[in-house]
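A.B. asks: no FASTA, just this:
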């Protein structure tokens, strides 16, 4: 089969012919129809994340090995199955849960494989969906999506799941205000999920006017450019008693956005940090207890959550935004366009 692989960080991806094994036991081979292109793919491709004082945290130090077939947002059809597979059959339309753990750590034992101490995630620690086919290690990681659009549904495995978990971690309620910082694919999905589940007042914040326009279309009550004059005051004016948002989900999570988040966050507010922009931020430590702020990191989500999210899409409560599709040979172009901010919503590779 053909796969688009990262051979070395920062170099163009290369098409390689890869042998794929015959599935055994509970393993399943999925023929890939759609593979989402994610911001975290950019960090893997570039070799790392910017940490404190500009130092790069190398992905290879975290166990990533090259060459690697990236791609963790995978939708397709079952091509073949191992002898112990009972639930799924050939040609069945499926979505793949990629956040696979070792099955033995304390997180895995309670269903939190996505934060496993020894992760085995597809597209990061083992070959993923930038290919014609992918080996899924167990049928339990498949979700039935019969009759659904692969291009839209594939992003649920990361973008959608990450947004879903972030909204839940915000602990927002109907009469409260929720600010969402960064209106890319995750931000657009989070707006829809928050509206469907809790219906808070949503304030969408971004630098890009096109993204803010799209935020209004999918359900944001207010949009505001972070470039605008008196930005902090304008955000607070949109909230109850002008005290600031009850919760903020930051899909950028960069030094400037986090510092701004803490300036506008209401007393007793909750800040959910999701993005992997990188860098470090200064925090006024006495204000954390004085304002009773809660800061939490939020990363993807559970397998059970993915099934719930698929159900929301089936019921037309959430409509993932796909803005552009690319051929497998154009994976590098897709990554560059996403990195340059030219993708609104999700880009999808079509093997």
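C.D. replies: It's in. Please read all numbers here as calculations on a predicted model, not as lab measurements.

A.B. asks: Could you use CA atoms for every contact and neighbour count after this?
C.D. replies: OK.

A.B. asks: Let me see the contact set for the residue positioned nearest the centre of the chain.
C.D. replies: In the chain, the centroid-proximal residue (Cα atoms, centre = their mean) is residue 159; its distance is 2.9 Å. For residue 159, the residues meeting the contact criterion (Cα atoms under 8 Å, 6 or more residues apart in numbering) are 38, 185, 186, 189, 300.

A.B. asks: again, 6 Å this time
C.D. replies: By Cα atoms under 6 Å, 6 or more residues apart in numbering, the residues touching residue 159 are residue 186.

A.B. asks: Repeat that for residue 76.
C.D. replies: Taking Cα under 6 Å, 6+ apart, we find residue 76 in contact with 31, 32, 33, 93, 94.

A.B. asks: what about the nearest residue to the fourth one once chain neighbours are set aside, distance to residue 211?
C.D. replies: Take residue 93 and drop its neighbours on the chain: the residue closest to it by Cα to Cα, 6 or more residues apart in numbering is residue 77, 4.5 Å away. Separation of residue 77 from residue 211 (Cα to Cα, to the nearest Å): 32 Å.

A.B. asks: try it against this one:
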């Protein structure tokens, strides 16, 4: 099968011929990939930012936002069958540890993360587990929802955590209306009565934010200091982390979703104002199931551009240069 593999950090991946994965375990699910989302994390992987954390052996297949059709299942799988359209939770989890048993499977003690620490889904086929597959509702196609498996799930997870803080009359500032941010805006509008202000220097992104229901869109954070009950930072680098923290009011919460930068604040400023800094990883299986309900209702939709698998480096160039609005989708 064709697959996108990283051979060396600092060099773009190549499309290689590799063996198809095989079903060997009772809970294995082999998925024919219908679409794989391109994430900024994929750029960070290529740059080597994840090398120490993942410990993955090169070369390997990247791609952690995946949807497609079940091709084959293990003997104990009962929740899906060959032919079913599915979206995949990005983690393969054990289901037995304490975190899994309380529904916090993102922190599974023995998880695998296809596309991060093992072979992922920028390929024609991907091997996952029965615990990771969510059947798509009728009318949802893999290419339309694939990026919800991580970008959407991460955005939803952050909004879900912020919901109790966003009472009617509160203000939420969203930094970045790109691949994650445009999903977060829709989740906020669907799930809260807060006033949503979007900050993005890109005029096309601001136009999109307005179309998606943002109450106000601005180019930068001027005049927003100490204004927000919650800030959702979908950038997390290049100064956004400094601006985002400054926007929170006393007892406000700064949610870090994008990454690459550094949060630097004197501890006395934290305790004297009781500001909160909250990290956000990808969401749980339950989060993904709930997000797919919003997608089926048409309340969360992805703005995408499709590329053939062979054009992965063109897609990466577009993402890195800021030419890609919404989310890039690779179609095998």
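C.D. replies: Structure received. Everything numeric in this text was worked out from a predicted model, so none of it was measured.

A.B. asks: overall similarity of the pair, as a TM-score.
C.D. replies: Overlay of the two chains. TM-score (TM-score structural alignment, normalised by the length of the second structure): 0.94; 328 aligned residues with a Cα RMSD of 1.7 Å.

A.B. asks: Looking at the contacts of residue 76 of the first structure, which are in helices?
C.D. replies: With helices taken from DSSP state H, there is no overlap with these.

A.B. asks: Which ones among those map onto strands?
C.D. replies: 31, 32, 33, 93, 94 (DSSP state E).

A.B. asks: So which of those is the closest to residue 59 of the first structure?
C.D. replies: residue 32 (25.4 Å; Cα to Cα).

A.B. asks: Mind telling me what element the nearest residue to the closest one once chain neighbours are set aside is part of?
C.D. replies: What sits nearest to residue 32 of the first structure in space, not counting adjacent residues and going by Cα to Cα, 6+ apart, is residue 76, at 4.4 Å. Element membership for residue 76 of the first structure, per DSSP states H and E: strand 73-81.

A.B. asks: same thing with residue 4 of the second structure?
C.D. replies: strand 2-6.

A.B. asks: Now check residue 246 of the second structure against the first structure: what is it aligned to?
C.D. replies: Under the alignment defined by TM-score structural alignment, residue 246 of the second structure corresponds to residue 263 in the first structure.

A.B. asks: Same question for residue 116 of the second structure.
C.D. replies: Match for residue 116 of the second structure (TM-score structural alignment): residue 124.

A.B. asks: What about that match, how many residues nearby?
C.D. replies: Using other Cα atoms under 10 Å, residue 124 of the first structure is surrounded by 24 other residues.

A.B. asks: go on, residue 337 of the first structure?
C.D. replies: Per other Cα under 10 Å, the neighbour tally for residue 337 of the first structure reads 13.

A.B. asks: got it, and residue 209 of the first structure?
C.D. replies: Residues near residue 209 of the first structure, counting by other Cα under 10 Å, number 13.

A.B. asks: Residue 196 of the second structure: what's it in contact with?
C.D. replies: Each residue near residue 196 of the second structure by Cα under 6 Å, 6+ apart is listed here: 172, 173, 214, 215.

A.B. asks: Could I get the full set of helices for the stretch 151-300 of the first structure?
C.D. replies: In the stretch 151-300 of the first structure, the helices defined using DSSP state H, counting those that start in this stretch lie at 159-170, 185-197, 209-218, 231-237, 255-264, 287-291.

A.B. asks: Looking at those, spot the one closest to residue 341 of the first structure.
C.D. replies: That would be, of the helices of the stretch 151-300 of the first structure and by Cα to Cα, helix 209-218, which comes in at 10.3 Å.

A.B. asks: Contacts only, for whichever residue in the second structure pairs up with residue 97 of the first structure.
C.D. replies: Counting by TM-score structural alignment, residue 97 of the first structure lines up with residue 89 in the second structure. Neighbour list for residue 89 of the second structure: 132, 149 [criterion: Cα under 6 Å, 6+ apart].

A.B. asks: Relative to residue 197 of the second structure, how far out is residue 89 of the second structure?
C.D. replies: Residue 89 of the second structure is 30 Å from residue 197 of the second structure, where distance means Cα to Cα.

A.B. asks: One more: residue 1 of the second structure?
C.D. replies: For residue 1 of the second structure, the distance to residue 197 of the second structure - Cα to Cα - is 45 Å.

A.B. asks: quick one: contacts for residue 211 of the first structure?
C.D. replies: Taking Cα under 6 Å, 6+ apart, one finds residue 183 in contact with residue 211 of the first structure.

A.B. asks: Now which residue in the second structure aligns to it?
C.D. replies: In the second structure, residue 211 of the first structure lands on residue 205 (TM-score structural alignment).

A.B. asks: What's the local residue count around the closest residue to residue 210 of the second structure other than its chain neighbours?
C.D. replies: Excluding its sequence neighbours, the residue lying closest to residue 210 of the second structure (Cα to Cα, 6+ apart) is residue 217, at 6.8 Å. Using other Cα under 10 Å, residue 217 of the second structure has 22 other residues around it.

A.B. asks: what sits against residue 130 of the second structure?
C.D. replies: residue 27.

A.B. asks: Quick check: the counterpart of it in the first structure vs residue 161 of the first structure, distance?
C.D. replies: Under the alignment (TM-score structural alignment), residue 130 of the second structure maps onto residue 139 of the first structure. Between residue 139 of the first structure and residue 161 of the first structure the distance is 19 Å, computed by Cα to Cα.

A.B. asks: what does residue 307 of the first structure give?
C.D. replies: 10 Å.

A.B. asks: ok, residue 67 of the first structure - how many residues close by?
C.D. replies: 15.

A.B. asks: now swap in residue 26 of the second structure and tell me
C.D. replies: Applying other Cα under 10 Å, we find 13 residues neighbouring residue 26 of the second structure.

A.B. asks: aligned partner of the residue nearest to residue 93 of the first structure in the second structure?
C.D. replies: Checking with TM-score structural alignment, residue 77 of the first structure has residue 69 as its match.

A.B. asks: so who does its match touch?
C.D. replies: Shown in contact with residue 69 of the second structure (Cα under 6 Å, 6+ apart): 31, 32, 83, 84, 85, 86.

A.B. asks: The last one contacts residue 138, doesn't it?
C.D. replies: Going back to what we said before, that points to residue 86 of the second structure. No. Using Cα atoms under 6 Å, residue 86 of the second structure is not in contact with residue 138; the gap is 10.7 Å.

A.B. asks: between the two, which one's more packed in?
C.D. replies: A side-by-side neighbour count of residue 86 of the second structure and residue 138, using other Cα under 10 Å, places residue 86 first with 27 against 8.
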